[in-house]
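S.K.: the sequence and its predicted three-dimensional model are supplied below.
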Amino acid sequence: MDGLLLNTEDIYTITLNEILARYSTGPLTWDVKIRLQGLPGPEAGRRVIEHYNLPITLEDYDRMNLEIQSSKWGSCAFLPGALELLNYLHGKGIPIALCTSSNKTKFKGKTSHLTHGFDLFDAIVTISDPRIPKGRGKPHPDIWQLGLKLLNEKFHSNIEAKDCLVFEDGIPGVQSGRAFGAHVIWVPHPEATNYLGDVDKVLGERGELLTSLEKFDPKKYGL
């Protein structure tokens, strides 16, 4: 969801820079940010505190994050090509699941004002789902495994991971998609381009790098 469907990565940057400014440090740069994308909130928070040597606890960080972010979720919007892709897949009857590292509260905050889009998903899994073991967020594959399980239950199907496409924007998400066994469509933030590292190594043999969801060709995958 974050940074792939919605513009929340830019909102996260603004929020974190406000926190860093309180301690006369920052700003957040993409060489750091790219290591935070897709991680569960607590893990990302710990990395920020450690990298910037902030004199606060994770609880302090979470409280400030929640306070600032809550005032900004109303500006969440779909990124180019995202809503069009969801409409296309739904219209073709292709099972789609949202699997996000955001918890349920943040998911609602980011999406409640969007009247159309997330209603198209056949299954929605947030990181706070009790069926995901603690500590098994991305880059572990558990969230995708649960999403696929829910799709198979709904459609009485037997879809396998190797038959799935995982759409991601961050490296931990790409790694989790590969660990899951799917083909990964990687759509990084434009400003992350110079910090992706060895793209072929990250993607492996089952993946594709795109500059935008607008560039995704569903017919290439028989959709």
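M.R.: Everything's here; your move.
S.K.: going by C-alpha atoms from here, please, whenever you check contacts or count neighbours.
M.R.: Will do.
S.K.: for the protein, which segments are assigned as helices?
M.R.: Secondary structure of the chain (DSSP state H): helices located at 8-22, 30-33, 41-51, 58-70, 82-91, 104-111, 142-155, 171-180, 199-203.
S.K.: the longest one relative to helix 104-111, how many degrees between them?
M.R.: Regarding helix 8-22 and helix 104-111, their directions subtend 110 degrees when assessed with axes from the mean of the first three to the mean of the last three CA atoms, to 10 degrees.
S.K.: residues in contact with helix 8-22?
M.R.: By CA atoms under 8 Å, 6 or more residues apart in numbering, the list of residues contacting helix 8-22 from outside reads 2-3, 26-28, 64-65, 68-69, 72, 76-77.
S.K.: report the buried residues of that helix.
M.R.: 8-9, 11-20 (16 or more other CA atoms under 10 Å).
S.K.: redo the residues you listed as TSV? Include distance to residue 139.
M.R.: TSV is the format used below for the buried residues of helix 8-22 (distance: CA to CA, whole Å):
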residue	distance to residue 139
8	19
9	18
11	22
12	20
13	21
14	25
15	24
16	22
17	25
18	27
19	26
20	26
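S.K.: how about residue 117, nearest residue that isn't a chain neighbour?
M.R.: Sequence neighbours aside, residue 83 is the residue nearest to residue 117 in space, at 6.1 Å (criterion: CA to CA, 6 or more residues apart in numbering).
S.K.: how close does the spatially most distant residue from the centre of the chain sit to residue 90?
M.R.: Farthest-out residue of the chain from its mean C-alpha position, per CA atoms, centre = their mean: residue 24, at 28.9 Å. Relative to residue 90, residue 24 is positioned 47 Å away (CA to CA, to the nearest Å).
S.K.: what sits up against stretch 189-196?
M.R.: By CA under 8 Å, 6+ apart, stretch 189-196 touches 3, 30-31, 34, 169, 171, 211.
S.K.: out of those residues, give me the one that has the most neighbours.
M.R.: Compared across the contacts of stretch 189-196, residue 169 has the highest neighbour count, 27 neighbours, by other CA atoms under 10 Å.
S.K.: quick check: buried residues in stretch 212-223?
M.R.: Buried-residue list, stretch 212-223, by 16+ other CA under 10 Å: 212-213, 216.
S.K.: second structure follows, compare the two:
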Amino acid sequence: MGYKKSPPIYAKICNRSPYRQPGGENRAEIFLPNQISLCSQRNGEFLCTQLTQKTNHPRHFRHGRSLARYLSLLYTTHTEKFYTEVQEKILARYNKTFDWSLKAKMMGRKAIEAARVFVEESGISDSLSAEQFLVEREEMLQELFPTSELMPGADRLLRHLHAKGVPIALATGSHKRHFELKTQRHGELFALMHHVVLGDDLEVKQGKPSPDVFLAAAKRFEGGPADPSNVLVFEDAPSGVLAAKNAGMFVVMVPDPRLDKSFHDTADLVLNSLMDFNPSEWGLPPF
């Protein structure tokens, strides 16, 4: 396809996207995941304004058409560091190291699913069950979560889009108790969400990479279900990126720099920070 790129990442994203929308209708609504994972996601649909020729690429849109209409947040609070800290301590007792290859398999999943991965992949399942691990981890996390800080750029982005009338939802694998602990210092900001879908919601039968949490969130916007192909998700977890793509949505990934870059490939866009997100590239009101 013919296009001009600026900056280079745009070309990279366009070239690797395997998605085409039937009938040539190209729209995207914004879904910002909060990871808690703030509809984490760090991933987003955008590139259209950089194309110099019309294409069938899903990010291409005709002049005057808004690309983003809904935001689902999965990525607003910085809590992954707490999981890492606690899990490092637990494995150290068994003379084992908690590395990012294991963490990548756990991120974004429901607690019991991540716990099974942890004990089995680390080889300690004969000494510590998934259920025992969760009980031990919970005690330490209860003390850490209330100190959660917002991710850089989250406050600015949410307040800006809310002020401009862009609907925002939060879709997270966290259950209610953890969500309340993680957000208790940031109630005003999270009140800007149109709705929140948690990991223990009755509609969320399976955790990521199942699309359940995103599909449930898309249903609850005012005026009826949002078309998944019109949703933009921000994610930091590989399983969250897959979940959003499995839901038929577009994803902006904002990964930890320690995450292996091979996990970036599924995302439509990879950013170093939410501070780097440019709303105008999505047809959204500029800052």
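M.R.: Happy to help now that I have it. The model shown is predicted, which means the values in this text are computed figures rather than measured ones.
S.K.: where does the TM-score land?
M.R.: Here the TM-score for the pair of chains, by TM-score structural alignment, normalised by the length of structure 1, is 0.90; 211 aligned residues with a CA RMSD of 1.4 Å.
S.K.: which one in structure 1 is aligned with residue 197 of structure 2?
M.R.: Counting by TM-score structural alignment, residue 197 of structure 2 lines up with residue 125 in structure 1.
S.K.: ok, back up a step: mind picking the two most distant members of the contacts of helix 8-22 of structure 1?
M.R.: 26 and 77 (25.9 Å; CA to CA).
S.K.: ok, the two, which is more surrounded?
M.R.: Neighbour tally, residue 26 of structure 1 and residue 77, criterion other CA under 10 Å: the higher count belongs to residue 77, 17 against 14.
S.K.: counterpart of that one in structure 2?
M.R.: By TM-score structural alignment, residue 77 of structure 1 lines up with residue 149.
S.K.: now residue 179 of structure 1
M.R.: In structure 2, residue 179 of structure 1 lands on residue 246 (TM-score structural alignment).
S.K.: got the contact list for its match?
M.R.: 209-211.
S.K.: before we move on, back to that, which of the buried residues of helix 8-22 of structure 1 sits closest to residue 151 of structure 1?
M.R.: Nearest to residue 151 of structure 1 among those: residue 8, at 25.8 Å, using CA to CA.
S.K.: and that closest one, what pairs with it in structure 2?
M.R.: That one, residue 8 of structure 1, aligns with residue 79 by TM-score structural alignment.
S.K.: and the contacts of stretch 37-53 of structure 1?
M.R.: Contacts of stretch 37-53 of structure 1 (CA under 8 Å, 6+ apart): 2, 25-26, 36, 54-58, 61-62, 100-102, 127, 137-139, 169-173.
S.K.: repeat that with 6 Å
M.R.: 36, 101, 138, 170, 172-173 (CA atoms under 6 Å, 6 or more residues apart in numbering).
S.K.: isn't residue 211 of structure 2 right up against residue 247?
M.R.: Yes. Counting by CA atoms under 6 Å, residue 211 of structure 2 does reach residue 247; the two are 4.9 Å apart.
S.K.: ok, these two, which is more surrounded?
M.R.: residue 211 (23 against 20).
S.K.: and that one, what pairs with it in structure 1?
M.R.: Using TM-score structural alignment as the criterion, residue 211 of structure 2 maps onto residue 141 of structure 1.
S.K.: one step back: which of the contacts of stretch 37-53 of structure 1 sits closest to residue 161 of structure 1?
M.R.: Using CA to CA, the contacts of stretch 37-53 of structure 1 come closest to residue 161 of structure 1 at residue 173, 15.1 Å.
S.K.: what about the closest one, how many residues close to it?
M.R.: When neighbours are defined as other CA under 10 Å, residue 173 of structure 1 has 25 of them.
S.K.: can you tell me which residues contact it?
M.R.: Neighbouring residues of residue 173 of structure 1 by CA under 6 Å, 6+ apart: 38, 138-139.
S.K.: try residue 98 of structure 1
M.R.: Contacts of residue 98 of structure 1 (CA under 6 Å, 6+ apart): residue 124.
S.K.: swap in 10 Å and give it another go.
M.R.: The neighbours of residue 98 of structure 1, taking CA atoms under 10 Å, 6 or more residues apart in numbering as the test, are 1, 118, 120-126, 143-144, 147-148, 166-167.
S.K.: and the two most separated of those residues?
M.R.: Among the contacts of residue 98 of structure 1, 120 and 143 lie farthest apart (CA to CA), at 18.9 Å.
S.K.: same drill for those two, tell me which one is more crowded.
M.R.: residue 143 (27 against 17).
S.K.: the more buried one contacts residue 102, correct?
M.R.: No. In this structure, residue 143 of structure 1 is not within contact of residue 102 by CA atoms under 10 Å, at 11.4 Å.
S.K.: now the common contact residues for the two.
M.R.: Common contacts of residue 143 of structure 1 and residue 102 (CA under 10 Å, 6+ apart): 125-127.
S.K.: any chance of the residues you listed in TSV, plus distance to residue 49 of structure 1?
M.R.: Converted to TSV, these look like this (distance: CA to CA, whole Å):
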residue	distance to residue 49 of structure 1
125	27
126	24
127	21
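S.K.: pull out the buried members of the contacts of residue 173 of structure 1.
M.R.: 38, 138-139.
S.K.: closest to residue 156 of structure 1 out of those?
M.R.: The nearest member of these to residue 156 of structure 1, counting by CA to CA, is residue 138 at 26.8 Å.
S.K.: need the contact list for that closest one.
M.R.: 37-40, 100-101, 127, 144, 171-177, 179.
S.K.: and in structure 2, which of the residues you listed remain?
M.R.: Listed in the original numbering, the contacts of residue 138 of structure 1 still in contact in structure 2 are 37-40, 100-101, 127, 144, 171-177, 179 (both residues aligned by TM-score structural alignment, their matches' CA atoms under 10 Å).
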